[in-house]
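Chemist: just to be clear, the model below is a prediction. Sequence and coordinates:
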Amino acid sequence: MATVLLVDDDPNALDALKELVRQEGYRVTTAADGRDALRCALADPPDVVISDCMMPRMDGLALVRAMRRNRMLAHVPLVLVSAMVTPPVDANVVGFLRKPFAIAQLLDILHRVHAP
């Protein structure tokens, strides 16, 4: 079973996404910010990361950079989600969704990147 790491500082958004992704047949882990996500990913490398961009302590773009510098995590596909930020062209992500987004859009990216 593929593991998806969901990262968002909004607990309501995180819970809703967790349930939706779990219903699609994925194992789901969660983190409240980029720093927690990096710690979780190093302890249990996910198959895919879906992260909000704007978070305290470590934002989504900093998480992408940290993962790309780590040999163990450099290959993990990342999807960024944001209401305000557009990732730079060199962000090296497999998808970007602007909030609010249709759940079908997220699931389509997730299924293209890694089938459950």
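Modeler: Ah, there it is. Numbers count the residues shown, from 1 in each chain.
Chemist: only C-alpha atoms from now on, for both contacts and neighbour counts.
Modeler: OK.
Chemist: can you map out the helices along the protein?
Modeler: Counting by DSSP state H, the chain has helices at residues 11-23, 34-43, 60-69, 103-113.
Chemist: residue contacts, L97?
Modeler: Contact partners of L97, counting by C-alpha atoms under 8 Å, 6 or more residues apart in numbering, are V79, L80, V81, S82, Q105, L106.
Chemist: comparison target, given below:
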Amino acid sequence: MSTVLIADDDTDISDILRRILTRAGLAVLTAADGLDALTTAAAALPDLILTDLDMPRMDGLQLCTAIRATPQTAAIPVAVFSGSLLPGDPRPATALACRAWLKPLTNSALIAGVHELLAAGRHRHTPAHPC
């Protein structure tokens, strides 16, 4: 069973995502902010990280950059999702995120995107090939 780590400071959103992904047959871990997510990712080594952009202590882009800078987590796919991103925003790609999704996202689009990233598996991320 694949494990997904959700980083979001909004507990309602985190709970909804957890339920959707659990029903899709995935194990789910949650973190209330980027710093907690970084600690959890290093300890649990999830197969995928889904992170909100706007969080206290460490935002989603800072989290993605920190994940890429840590050898044991550098290859984990990361998807950023936010209601404050605009289409074409270059910041997620600059932070080497695999995907950037705008909220709201339909359940089916979320599950399809998660399965796509899980199928790609862990891989190297560079500025030339972020994902």
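Modeler: Here it is on my side, so go on. Values in this document were obtained by computation on a predicted structure and should not be read as measured data.
Chemist: superposing both, give me the TM-score.
Modeler: Once superposed, chain against chain, the TM-score is 0.94 (TM-score structural alignment, normalised by the length of structure 1); 115 aligned residues with a C-alpha RMSD of 1.1 Å.
Chemist: in structure 2, which of the contacts of L97 of structure 1 remain in contact?
Modeler: Contacts conserved in structure 2 for the contacts of L97 of structure 1, counting by both residues aligned by TM-score structural alignment, their matches' C-alpha atoms under 8 Å: V79, L80, V81, S82.
Chemist: thinking again about what came up before, please list only the buried members of the contacts of L97 of structure 1.
Modeler: Neighbour-count burial (16 or more other C-alpha atoms under 10 Å) is assigned, among the contacts of L97 of structure 1, to V79, L80, V81, S82, L106.
Chemist: I'd like those as JSON lines, with distance to I50 of structure 1 appended.
Modeler: Putting these into JSON lines (distance: C-alpha to C-alpha, whole Å) gives the following:
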{"residue": "V79", "distance to I50 of structure 1": "5"}
{"residue": "L80", "distance to I50 of structure 1": "6"}
{"residue": "V81", "distance to I50 of structure 1": "7"}
{"residue": "S82", "distance to I50 of structure 1": "11"}
{"residue": "L106", "distance to I50 of structure 1": "9"}
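Chemist: brilliant, that's me finished.
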